[in-house]
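Visitor: Provided below are the primary sequence and the corresponding predicted coordinates.
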Amino acid sequence: MNKRILPFIAAVIALVSVFLVVQVRNSPATTVMDDDGDYGDGIFSIDTDRNINDEFRKVYGEGGDSFSRWLQSGRDPSVVPAVVAGIVRDGTFIFHSGVNADLDTPMGIASLTKTFTAVLTLRLAEEGVLSLDDPVRKYLPDVKIEREDLGSRKVTIRDLLAHLSGMPTAGDQYSAVSAGREIIQFPRQKNPAGLCYAYNNAGYVVAKAVLESATGKPYDGLLKKYIFNPLGMDATSAKGSNGTGGIVTTLRDLAKYTTMLINRGRYGGKSILSDTSFHEMLAPQVELPRTEVDYHYSLSWEVITVKGRVDSYYKAGRWYGESSAIQVFPARKIALVYLCNPPHHLTPAFMSWRQSLTGRLRNLVRASEGDPGLCTSWPSLSAEQIQWYTGTYENILTGKKIKIWIENETLLSSLSNPPGQLHAFTSNRLLMGQGNVLHNFVWQDSRVVGLALTSGYYRLVP
């Protein structure tokens, strides 16, 4: 028999084995499957008294056992008191393991909440309630993010979801305005809207207020109507969520959401997002150069592309007492998920452990797919490509100039003294030195036109 067929047969056997140990809930919709193979809610009624990992072990070897042993012994309880993780394929877990937590233990998901805000916004756009390209001030007249002195256009809903508002990750000046029953705080814009990515929590707080203003309904109620209830996420709550964090769920419920993602917006015969909206959710929101492998931030997701196609997309969240992640491999229809509760989410000990957790889960995905090369590509730039970024850039407000040049085949920046070496993080975002100072180069009409830094925007000059 062709050896290349064996992993496929093994995977089919595993799925059948897992399916047989699933107990279906008493619901008229639990056995519904549509033509794409989406499963109804009951497929997640896994009998946790029986270890479905036995089926995983039979097909994929001892990788699952090794992971479970590491989860027990490689965890400092003071750093991570509880954790539960799993691999989801075709509407069910093919593997899961936990310490002091199981599939039904509620935990906060921190910034993974942003993906729910994005899905909800796209759904409301489908229904004609709003448009992604509507200005924020259409719904929140007092929330003025754009600055005239920067020449910024009006900030849109799309800008908020894609972190393109021009607001910095952390600002030195903040505005506070009333929005409904809440006071919204947001940092002073540093770069013109729509040009460059800068991760910003305030943008999603504003987005939540936009959704409530556009619909006249509370954010948590909208999530229930459009996402939680259709997916059967009965153990999930968004009470108290600010749009950027705050959702509390279980791994069982999170797997339902993940299955919807795997199936491009569909679940159990229901459409949460259209295929057009789903494509929009993962697409680049700024112009990028063409490279073999790239990484971009879409509408809430971090997307890795290989030869122009989505290889995987990922989103993690971390805050005090909560951390989570989903990574979907769309071509394989498989995903990894986890929840844990670190008391302190920024310590080196937790960050190192979390990196190991994600790496080991990816190894389980590779084992199940029989592909050790899965998710091992990362963006790089050739000697010819780094020449794209050479030139002199001038701050549009202060006139300060920064020079980017090549010396001994190394791209250097005059932002630091001595000049710092730039290395590729993505096709248009380069990091400088040990401090990893981000240089965000702006492309328009297939050429570089500017450089966005935390200190402001620099225009490429002759």
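Guide: That came in fine, so what should we check first?

Visitor: C-alpha from now on. contacts and neighbour counts both.
Guide: Noted.

Visitor: determine the three-state secondary structure at Glu212.
Guide: helix (DSSP: H, G, I helix; E, B strand; the rest coil).

Visitor: whoops, I mixed them up, Leu422
Guide: strand.

Visitor: so who does the residue nearest the centre of the chain touch?
Guide: Centroid-nearest residue in the chain: Lys315, 2.5 Å away (criterion: CA atoms, centre = their mean). Taking CA atoms under 8 Å, 6 or more residues apart in numbering, we find Lys315 in contact with Leu112, Thr115, Ser300, Trp301, Glu302, Ala325, Ile326, Gln327.

Visitor: Asp102: which of those residues is nearest?
Guide: Ala325 (16.0 Å; CA to CA).

Visitor: shouldn't the closest one be within a strand?
Guide: Yes: checked against three-state DSSP, Ala325 lies within a strand.

Visitor: test my guess that it contacts Thr113.
Guide: No: with contact defined as CA atoms under 8 Å, Ala325 and Thr113 do not form a contacting pair (10.4 Å).

Visitor: so those two - more neighbours on which side?
Guide: Higher neighbour count among Ala325 and Thr113: Thr113, with 25 against 21, using other CA atoms under 10 Å.

Visitor: how about the helices in this structure?
Guide: 6-20, 53-60, 63-73, 113-126, 157-161, 201-215, 219-223, 229-231, 251-262, 275-282, 348-369 (DSSP state H).

Visitor: of all these, which one is nearest Gln444?
Guide: Closest among the helices of the chain, using CA to CA: helix 157-161, at 16.7 Å.

Visitor: which neighbours do Ala325 and Thr113 have in common?
Guide: Contacts common to Ala325 and Thr113, judged by CA under 8 Å, 6+ apart, are Gly317.

Visitor: next, the one to line up against it:
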Amino acid sequence: MTSSSVPLLPATERSLLHRIAVGQSEGRTPSLVGAIARGGRMVWAGAWGDVASATDTQYRVGSITKTFTAVLVMRLRDEGVLGLEDPLEKHLPDTGVGGVTIAQLLSHTAGLSAESPAPWWERTPGGLRPGLADVLGERPFAHPPGRGHHYSNTGYALLGSLVSAVRGIPWEEALRAEILEPLGMHRTTSQPVAPYAKGWAVHPWADVLLPEPAEDLGLMAPAGQLWSTTADLCRFASFLAGGDARVLSAESVREMRTPAAPPITENWDGGYGLGVQLIRRDGRTLVGHSGSLPGFVAGLWLSVDDDVAAVVLANATSGPQLGALVSDLVRIVVEAEPRFPEPWRPLPEDDAPTLCLTGSWYWGTYAYGLKALADGGVELQPLRDVGRGSRFRPLPDGTWLGLDGYYDGEVLRVVRREDGSVSHLDLGSFVFTREPYGPEDAVPGGVDEGGWRGAR
């Protein structure tokens, strides 16, 4: 049995439904739906209020759309069509802001203004902004590029146009062919398809409603156009947890989840990667995205470490505190039903050559242990909680690439003697040897000929 095959307990399901009901009631929204994904599939869904289906009713998801746009850009990077450090101008000329890089646009560090010029783009037809000059306006920058995080909807309009320019097809077509179809997200669309929830504004001082417009956002669509369901977003959350070879590798998805934008305050509890938000709640890191458009609020958050994702959708302009609600759903599941560890299994026989590298290594007098991992990588960690550790994945040339911690992105090389035996490990010029300052070891600066000695 694996963790993905264990159903939620009835008590857990009731706690989740109760939290959904409280969110709908206190948030004063016509309807609210939520769902939980674990082990790569949806394991619970619930609804409260006036809604046709907890799993199949479409809601507008607002800025969760940005994560989809970011995946399209990362696919282009992985194909070698563009580089994240490329200036926008290289692939999308004549915007007037082409000096900013693609990475800066993805991480909201390009310094662009948060919104397009008036009229309010979320409540007006996209046809009012027929060109990128109309999206950016006369004052496109709010800050110098690269200096800090400043959330920008216009930046993602540029990324959507970049995808269209490079692919030679509309952003919506690329989205459908490259993400939605492979992941089986058939209920995620640019325009609403029944059954779908109507968007409402709820009066702040009376229990009355006002319909909100549902506009086609035109060039701003890559920043917030999509409609989706809890079932589809659970599929997308599972993809963000582990990748999918048909769409984007696990390594590239992990890169998206890595903080890319510096915090804007000293006491920060969140950040931004490449198209995904990161927050700290209840002692755990959640990755995903929030979303809102007039008439709707949405949230998709997952704890990769706990293998739990939560989705919440509501059809009111304001009211439900979705950030707290979604994190509460994750917390309920994690605390009531901790993740089962994956069964231990021995490594495949063809991974045996790595065995010669395992065991104790020394950087100077710091003791480390190198362990072979089930995924074919290795992990180097200090043995006395003093030092820097990382995981590494093998590269085709026989070296190893750091994946996290201090050595993220650094190269680990196995240096061999003339007879083929292992001499030492070279990690970013640091030498790791089998003994602490062994007399025959290749230690930079050499080893004193007198060797180790007692005090005199």
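Guide: Ah, there it is. None of these values were measured; they are calculated from a predicted model.

Visitor: TM-score for this pair?
Guide: TM-score of the superposed chains, computed with TM-score structural alignment, normalised by the length of structure 2, equals 0.58; 297 aligned residues with a CA RMSD of 3.4 Å.

Visitor: re the thing from before, export the helices of structure 1 to CSV and tack on distance to Pro342 of structure 1?
Guide: Below are the helices of structure 1 laid out as CSV (distance: least, CA to CA, whole Å):
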stretch, distance to Pro342 of structure 1
helix 6-20, 31
helix 53-60, 26
helix 63-73, 14
helix 113-126, 17
helix 157-161, 27
helix 201-215, 20
helix 219-223, 25
helix 229-231, 28
helix 251-262, 16
helix 275-282, 29
helix 348-369, 7
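
Visitor: okay, those, which one's buried deepest?
Guide: Comparing the helices of structure 1 by mean neighbour count (mean count of other CA atoms under 10 Å), helix 157-161 ranks first with a mean of 27.

Visitor: on average, how far is that one from the matching bit in structure 2?
Guide: Overlaying structure 2 shows helix 157-161 of structure 1 at a mean distance of 1.3 Å from the equivalent residues (mean CA distance after the TM-score superposition for structure 1).

Visitor: how far does that helix sit from the chain's center?
Guide: Relative to its chain's centre, helix 157-161 of structure 1 lies at 15 Å (CA atoms, centre = their mean, to the nearest Å).

Visitor: that helix - contacts with which helices or strands?
Guide: helix 201-215 (3 or more CA pairs under 8 Å, 6 or more residues apart in numbering; DSSP states H and E).

Visitor: what is the helix it packs on packed up against?
Guide: Short answer (3+ CA pairs under 8 Å, 6+ apart): helix 201-215 of structure 1 packs on helix 113-126, helix 157-161, strand 182-187, helix 219-223.

Visitor: can you redo these as CSV with distance to Val84 of structure 1?
Guide: Listed next are these as CSV, based on distance: least, CA to CA, whole Å:
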stretch, distance to Val84 of structure 1
helix 113-126, 18
helix 157-161, 28
strand 182-187, 34
helix 219-223, 24
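
Visitor: quick check: which of these is nearest to Cys196 of structure 1?
Guide: helix 157-161 (9.7 Å).

Visitor: among the helices of structure 1, which comes closest to Gly391 of structure 1?
Guide: helix 157-161 (27.8 Å).

Visitor: which one in structure 2 is aligned with Ala209 of structure 1?
Guide: Correspondence of Ala209 of structure 1 to structure 2, assessed by TM-score structural alignment: Ser161.

Visitor: ok, now Leu164 of structure 1?
Guide: Match for Leu164 of structure 1 (TM-score structural alignment): Thr109.

Visitor: what do you get for Lys144 of structure 1?
Guide: That one, Lys144 of structure 1, aligns with Gly96 by TM-score structural alignment.

Visitor: now for its match, how many residues are close by?
Guide: Neighbours around Gly96 of structure 2, by other CA under 10 Å: 14.

Visitor: measure it to Trp301 of structure 2 for me?
Guide: 35 Å (CA to CA, to the nearest Å).

Visitor: let me see the contact set for Ser178 of structure 1.
Guide: Asp142, Ile184.

Visitor: please repeat the previous calculation with a cut-off of 10 Å.
Guide: Leu140, Asp142, Val143, Ile184, Gln185 (CA atoms under 10 Å, 6 or more residues apart in numbering).

Visitor: ok, the closest residue to the second one other than its chain neighbours - contacts?
Guide: By that I understand Asp142 of structure 1. Spatial nearest neighbour of Asp142 of structure 1, chain neighbours left out: Val177 (6.7 Å); criterion: CA to CA, 6 or more residues apart in numbering. Contacts for Val177 of structure 1 were tallied using CA under 10 Å, 6+ apart; they are Leu140, Asp142, Val143, Lys144, Ile183, Ile184, Gln185, Phe186.

Visitor: with distance to Thr358 of structure 1 as extra columns, can I get those residues in CSV?
Guide: Shown next, in CSV, are those (distance: CA to CA, whole Å):
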residue, distance to Thr358 of structure 1
Leu140, 39
Asp142, 42
Val143, 38
Lys144, 39
Ile183, 36
Ile184, 34
Gln185, 33
Phe186, 32
